[in-house]
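K.L.:
Can you look at this prediction? I've put the sequence above it.
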Amino acid sequence: MRPLLLASVNGARGAADGAAVPLSPADLAGSALAAVAAGAGEVLVHPRTPCGRESLSPRVVGPVLEALRGAGVGVPLVVPAGVGAEPDPAGRLERVRSWAVLPDRAVVHFAEPGAEELAGALLGRGVAVDAVVPLGGAAGPDPMARFLAWPVREPGRVRLAAELASADPALVAGLRGLPPVAVLLFGREAAAWPVLRLAARCGTGTRIGVGDVLHLPDGRRARSNAELVAAARVLVREAAAAVGAGPPPPAATAGSR
């Protein structure tokens, strides 16, 4: 079974970031369909208002999810539930509790206040959780310690999404002591492709898309999410072939669940 590849189709990008960034619900749906056809197993989409502001409002989240599903995007859909869309922890809880159309998963940043309560509320609504923990950068109080202190009562519906500042194997060596949850490794901008290669060697899930990086591994500007996903699939296959039948890297056991 090949490792999961999640397509981050828009992220915090806007029109100024170029034509590869889908903006309208229809463009998001088309980009997501193409990314899935190229090999993405899940789609992460940041719902936005018509003026471009991220939002957790059910009047914004619902139509975007319906547009993607109505267009035939059949893989799990993921949305963020963070300060970019709603800075107030109580406001985030209120918003996710008011959703009428539910995503399959939601991203919760454990470096942000109220993460534990938000993750619990999402699970209570039947939404699986990607617990984002930054590794290798300055994130204030230790988000990994917060995640480990949070009682993971439903490990099958929680995934640790470790955001690496660099492709340093030492950053993933400590993942051997994790709860029995799936692991996804990813980076942004200059770290995106090196971390993707590391994730492939470790056998964990990973992610790519214009939400994380605008350039292909050779430095060329990407024309679409599908082009980024296709390039990622090639790198994942090459890294898996290089690992061969040798012993699994430190994170492989947790990531294979």
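P.N.:
The structure has been received and is ready for your questions.
K.L.:
Only C-alpha atoms from now on, for both contacts and neighbour counts.
P.N.:
Noted.
K.L.:
Tell me the first helix or strand C-terminal of the helix or strand that Trp193 is a member of.
P.N.:
Per DSSP states H and E, Trp193 falls inside helix 192-202. Going down the chain from helix 192-202, the next helix or strand is strand 205-208, by DSSP H and E.
K.L.:
Can you name the residues in contact with the helix holding Trp193?
P.N.:
Defining contact as CA atoms under 8 Å, 6 or more residues apart in numbering, one finds that helix 192-202 is touched by 3, 164, 166-167, 169, 184-187, 205-208, 212-213, 217, 232, 235-237, 239-240, 243, 248-252, 255.
K.L.:
Buried members of those residues into PyMOL, please.
P.N.:
The buried residues among those can be selected in PyMOL (16 or more other CA atoms under 10 Å) with this line:
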select buried, resi 3+164+166+167+169+184+185+186+187+205+206+207+208+212+213+217+232+235+236+239+240+249+250+251+252+255
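K.L.:
Now, the contacts of helix 192-202 that are in strands?
P.N.:
Within those, residues falling in strands by DSSP state E are 164, 184-186, 205-208.
K.L.:
Out of those residues, flag the one nearest to Arg153.
P.N.:
Leu184 (19.1 Å; CA to CA).
K.L.:
Looks like that closest one contacts Leu164 (just checking).
P.N.:
No. Assessed by CA atoms under 8 Å, Leu184 is found out of contact with Leu164, at 10.4 Å.
K.L.:
Show me where the chain has its strands.
P.N.:
5-8, 42-44, 77-80, 105-109, 128-135, 158-164, 182-186, 205-208.
K.L.:
what would the ones you listed look like in JSON lines with distance to Gly62?
P.N.:
Listed next are the strands of the chain as JSON lines, based on distance: least, CA to CA, whole Å:
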{"stretch": "strand 5-8", "distance to Gly62": "18"}
{"stretch": "strand 42-44", "distance to Gly62": "14"}
{"stretch": "strand 77-80", "distance to Gly62": "11"}
{"stretch": "strand 105-109", "distance to Gly62": "13"}
{"stretch": "strand 128-135", "distance to Gly62": "17"}
{"stretch": "strand 158-164", "distance to Gly62": "22"}
{"stretch": "strand 182-186", "distance to Gly62": "26"}
{"stretch": "strand 205-208", "distance to Gly62": "23"}
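K.L.:
okay, now the one to match up with it:
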Amino acid sequence: MASKSQTYVKACINGARTPDQHPDLPVTPEQLAAAALAAHEAGAQAVHMHPKGADGVDSLDADIVGAAVAAVRHTAPGLPLGVTTGFWALPDAERRLRAVEKWTVLPDFASVNWHEPGAEELAQLLLSKGLGVEVGIFHAEAAESWAASEVAPHCLRVMIELQGDGDTDTADTLLDIVRSAESPAPVLLHGLDESCWPLLKHAGLRHLQTRIGLEDTLLLPDGSMAPDNAALVATAVDLLSR
């Protein structure tokens, strides 16, 4: 289903959260596939997910990533699909690189947080495998480093990712730095928990891409618990369409 909004909305369906935080947090390949399809039908143009082991913890293992990607591909063919490479999933730069190198069932894109150790080498590896790179920018130092890098002209997307205390002034400062790179990559802005909905609205005002899902917030704008990812996406599409 196409979004009613002119703003690109991506669904981030689970993140590093664990199942004890929300009863509908998708973990298994089948759950990820169902959540991805529902989010797409609610208006999301793409999906970002964190493949997880049986314990509900993020994993970069090739078998786990492959099973998750294959399940979503089967259920929602053609839906642009991305995965995390978060350092927390394998906190060793060289081992992380080797783990991603072993991926054979590939998503369309993967996120790389630029402030993490080994980010540039990892981004180069992903590009060599034909994957799109979504670079995650958390602060000004990372933005400036990325803007000066050889990777900047080749990224699929630049994500300005603010924590719960992030505000629109910080977002605009980072946006200026990102745009100074003159990269052709579109910019996506999103927040986390308390900053999630205000920054989503700001993304709409700035004509930036944005995202929503249980990774970024468990709550609807009125403070009530969101039943699932599809409800969050539908609410975001409605807000951005006004």
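P.N.:
Thanks, I have it. Being a predicted model, the structure only gives us computed values, none of them experimental.
K.L.:
Would you pull the TM-score for this pair?
P.N.:
After superposition, the two chains reach a TM-score (TM-score structural alignment, normalised by the length of the second structure) of 0.91; 232 aligned residues with a CA RMSD of 1.6 Å.
K.L.:
Where in the second structure does stretch 205-222 of the first structure fall?
P.N.:
Alignment of stretch 205-222 of the first structure against the second structure: residues 209-226, by TM-score structural alignment.
K.L.:
contacting residues around that stretch?
P.N.:
7-17, 22, 25, 186-194, 196-197, 200, 203-204, 228-230, 232-233, 235-236.
K.L.:
Could you find the closest non-adjacent residue to Val73 of the first structure?
P.N.:
Leu33 (5.7 Å; CA to CA, 6 or more residues apart in numbering).
K.L.:
Might you report the residue contacts of the equivalent of that neighbour over in the second structure?
P.N.:
Counting by TM-score structural alignment, Leu33 of the first structure corresponds to Leu37 in the second structure. If you count contacts by CA under 8 Å, 6+ apart, Leu37 of the second structure has them with 72, 75-76.
K.L.:
Please tell me how far Leu37 of the second structure sits from Gln45 of the second structure.
P.N.:
Plainly put, Leu37 of the second structure is 11 Å away from Gln45 of the second structure if you go by CA to CA, to the nearest Å.
K.L.:
go on, Leu208 of the second structure?
P.N.:
Leu208 of the second structure is 14 Å from Gln45 of the second structure, by CA to CA.
K.L.:
what do you get for Glu141 of the second structure?
P.N.:
Distance from Glu141 of the second structure to Gln45 of the second structure, by CA to CA: 30 Å.
K.L.:
So these two - more neighbours on which side?
P.N.:
Ranked by neighbour count (other CA atoms under 10 Å), Glu141 of the second structure and Gln45 place Gln45 first, with 20 against 14.
K.L.:
ok, that one touching Val9?
P.N.:
Yes. Counting by CA under 8 Å, Val9 is a contact partner of Gln45 of the second structure at 5.9 Å.
K.L.:
For the closest residue to Trp150 of the first structure other than its chain neighbours, give me its contacts.
P.N.:
Sequence neighbours aside, Glu116 is the residue nearest to Trp150 of the first structure in space, at 6.5 Å (criterion: CA to CA, 6+ apart). Contacts for Glu116 of the first structure (CA under 8 Å, 6+ apart) come out as 110, 147, 150.
K.L.:
Give the equivalent position in the second structure for Glu116 of the first structure.
P.N.:
By TM-score structural alignment, Glu116 of the first structure lines up with Glu120.
K.L.:
what angle sits between the longest helix seen in the first structure and helix 192-202?
P.N.:
Counting residues, the longest helix in the first structure under DSSP state H turns out to be helix 225-243. Counting by axes from the mean of the first three to the mean of the last three CA atoms, to 10 degrees, helix 225-243 of the first structure lies at 40 degrees to helix 192-202.
K.L.:
quick one, what contacts the most centrally placed residue in the second structure?
P.N.:
By CA atoms, centre = their mean, the second structure has its centre lying nearest to His48, at 4.7 Å. Contact analysis of His48 of the second structure by CA under 8 Å, 6+ apart lists 10-13, 81-84.
K.L.:
Name the residues of stretch 52-67 of the second structure that come out as buried.
P.N.:
Neighbour count says stretch 52-67 of the second structure has 52-53, 56-67 buried, by 16+ other CA under 10 Å.
K.L.:
now the residues you listed in TSV, with distance to Lys129 of the second structure?
P.N.:
Shown next, in TSV, are these (distance: CA to CA, whole Å):
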residue	distance to Lys129 of the second structure
Lys52	22
Gly53	24
Gly56	27
Val57	25
Asp58	22
Ser59	19
Leu60	16
Asp61	16
Ala62	14
Asp63	17
Ile64	18
Val65	15
Gly66	15
Ala67	18
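K.L.:
Pick out whichever of these sits closest to Ser180 of the second structure.
P.N.:
Leu60 (32.5 Å).
K.L.:
In the first structure, what residue corresponds to the closest one?
P.N.:
By TM-score structural alignment, Leu60 of the second structure lines up with Leu56.
K.L.:
how close does that match sit to Glu42 of the first structure?
P.N.:
From Leu56 of the first structure to Glu42 of the first structure the distance is 20 Å (CA to CA).
K.L.:
Over to Leu28 of the first structure?
P.N.:
In terms of CA to CA, Leu28 of the first structure sits 14 Å off from Glu42 of the first structure.
K.L.:
Likewise for Val9 of the first structure?
P.N.:
Val9 of the first structure is 10 Å from Glu42 of the first structure, by CA to CA.
K.L.:
With Ala121 of the first structure instead?
P.N.:
22 Å.
K.L.:
before we move on, what about Ala15 of the first structure?
P.N.:
Counting by CA to CA, the gap from Ala15 of the first structure to Glu42 of the first structure is 24 Å.
K.L.:
what does Arg201 of the first structure give?
P.N.:
20 Å.
K.L.:
same question, Pro80 of the first structure
P.N.:
Taking CA to CA, one finds Pro80 of the first structure at 13 Å from Glu42 of the first structure.
K.L.:
Now Leu118 of the first structure: closest residue in space, sequence neighbours ignored.
P.N.:
Counting by CA to CA, 6+ apart, the residue nearest Leu118 of the first structure is Leu93, at 5.8 Å.
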